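[1] just coords:
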């Protein structure tokens, strides 16, 4: 009888810790150090918004749009991202946005939960990366 009670207590104790591990709050991945890192990356890499905007506008509307609207939009997004970076650098120690450390700007989610560039609404959490790095899984298998 004592073994059954003891094993039941051990089982419920392990099950309770497993349940507690799964139930992390949604904002638990956003911490003060992540906010500081986001602030520094926004300040340092904000200038990447200009070539990224040029390339995106060229893909959407052609070369003229890329080198006119893309440049203007890129500089506007650069200064806005630098403003957010400075704001987060000054307030990285305090949970300012809805009592959390989440970014104060709204981003747009893309495939696979990755943040994507959207020229009309929102920023990604971190600046875009230039280069040949891809976050999408490409396959040589034929899709049916």
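    Noted; the coordinates are in hand. Computed from a predicted structure; not experimentally measured.
[2] contacts, neighbours, all on C-alpha from now
    Noted.
[3] The strand or helix carrying residue 33: what's the following helix or strand?
    Using DSSP states H and E, residue 33 falls within helix 32-44. As assigned by DSSP H and E, the chain's next helix or strand after helix 32-44 is helix 49-61.
[4] what's that next one in contact with?
    63-67, 69-71, 73-75, 77-78, 119, 127-128, 130 (CA atoms under 8 Å, 6 or more residues apart in numbering).
[5] taking those residues one by one, which sit in helices?
    Judged by DSSP state H, the contacts of helix 49-61 include 63-67, 69-71, 73-75, 77-78 as members of helices.
[6] Make a markdown table out of those residues and add distance to residue 40.
    Listed next are the ones in helices among the contacts of helix 49-61 as a markdown table, based on distance: CA to CA, whole Å:
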| residue | distance to residue 40 |
| --- | --- |
| 63 | 32 |
| 64 | 33 |
| 65 | 30 |
| 66 | 28 |
| 67 | 28 |
| 69 | 27 |
| 70 | 24 |
| 71 | 23 |
| 73 | 22 |
| 74 | 19 |
| 75 | 18 |
| 77 | 16 |
| 78 | 14 |
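[7] among those, which ones are buried?
    With neighbours counted using 16 or more other CA atoms under 10 Å, those contain these buried positions: 65, 66, 67, 69, 70, 71, 73, 74, 75, 77, 78.
[8] Put this next to the first one:
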């Protein structure tokens, strides 16, 4: 009798652990609050797309392209990001994109998963950061 109870509890534990993996759906990290935060960030920081366009076009094609095409491309991307910001601000309470709260635009992140710029892609989920914060480690670390 004792052995049957222990084996039943063990089986219930294994089934409980096995089903825990499928409890959270893939879109569970996207919530109405994240959508509202994304909308506010897109509205406030969309202006950063202009210097980002200048920087990217200058590094790829040179100064003339950066200060002509880069300004135009950055301004177009700024208005695109502002449009998505207004859209998400108005509809933050409703799951609009494929019945989820995911952003309705494609990301610019590369295959590595790091935040990197790809001019042929879409918009990233949040605006780019023009600050001293870096996602890459450029300096060497000393060993003990």
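    Happy to help now that I have it. Remember, predicted model here, so these are calculated numbers, not experimental data.
[9] Got a TM-score for the pair?
    Laid over one another, the chains give 0.87 as their TM-score (TM-score structural alignment, normalised by the length of the first structure), with 140 aligned residues with a CA RMSD of 1.8 Å.
[10] Export the buried ones among the ones in helices among the contacts of helix 49-61 of the first structure as TSV, with columns for distance to residue 7 of the first structure.
    Converted to TSV, these look like this (distance: CA to CA, whole Å):
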residue	distance to residue 7 of the first structure
65	70
66	68
67	71
69	69
70	66
71	68
73	65
74	63
75	65
77	60
78	61
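[11] Burial check on the nearest residue to residue 123 of the second structure once chain neighbours are set aside, number of neighbours?
    Once flanking residues are discounted, residue 123 of the second structure sits nearest to residue 107: 5.1 Å by CA to CA, 6 or more residues apart in numbering. Using other CA atoms under 10 Å, residue 107 of the second structure has 16 other residues around it.
[12] does residue 107 of the second structure count as helix, strand or coil?
    coil (DSSP: H, G, I helix; E, B strand; the rest coil).
[13] OK, contacts around it?
    Residue 107 of the second structure touches 121, 122, 123, 124, 125, counting by CA under 8 Å, 6+ apart.
[14] Just the buried subset of these, please.
    In the contacts of residue 107 of the second structure, the ones that pass as buried (16+ other CA under 10 Å) are 123, 124, 125.
[15] Distance of the first one relative to residue 17 of the second structure?
    Note on residue 123 of the second structure: its distance to residue 17 of the second structure, by CA to CA, to the nearest Å, is 38 Å.
[16] give the contact list for the most centrally placed residue in the second structure.
    Centroid check for the second structure by CA atoms, centre = their mean gives residue 125 as the closest residue, at 3.5 Å. With contact taken as CA under 8 Å, 6+ apart, residue 125 of the second structure is in contact with 38, 103, 105, 107.
[17] Just send those back as CSV, with distance to residue 28 of the second structure too.
    Listed next are those as CSV, based on distance: CA to CA, whole Å:
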residue, distance to residue 28 of the second structure
38, 16
103, 13
105, 18
107, 18
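[18] Can you flag the buried ones in those?
    Among the contacts of residue 125 of the second structure, those classed as buried by neighbour count (16+ other CA under 10 Å) are 38, 103, 107.
[19] how about CSV for the residues you listed, with distance to residue 56 of the second structure added?
    Output for those, formatted as CSV (distance: CA to CA, whole Å):
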residue, distance to residue 56 of the second structure
38, 23
103, 24
107, 17
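[20] Name the nearest of those residues relative to residue 137 of the second structure.
    Residue 137 of the second structure has its nearest neighbour among these in residue 107, at 22.8 Å by CA to CA.
[21] Tell me how far the closest one lies from residue 125 of the second structure.
    From residue 107 of the second structure to residue 125 of the second structure the distance is 6 Å (CA to CA).
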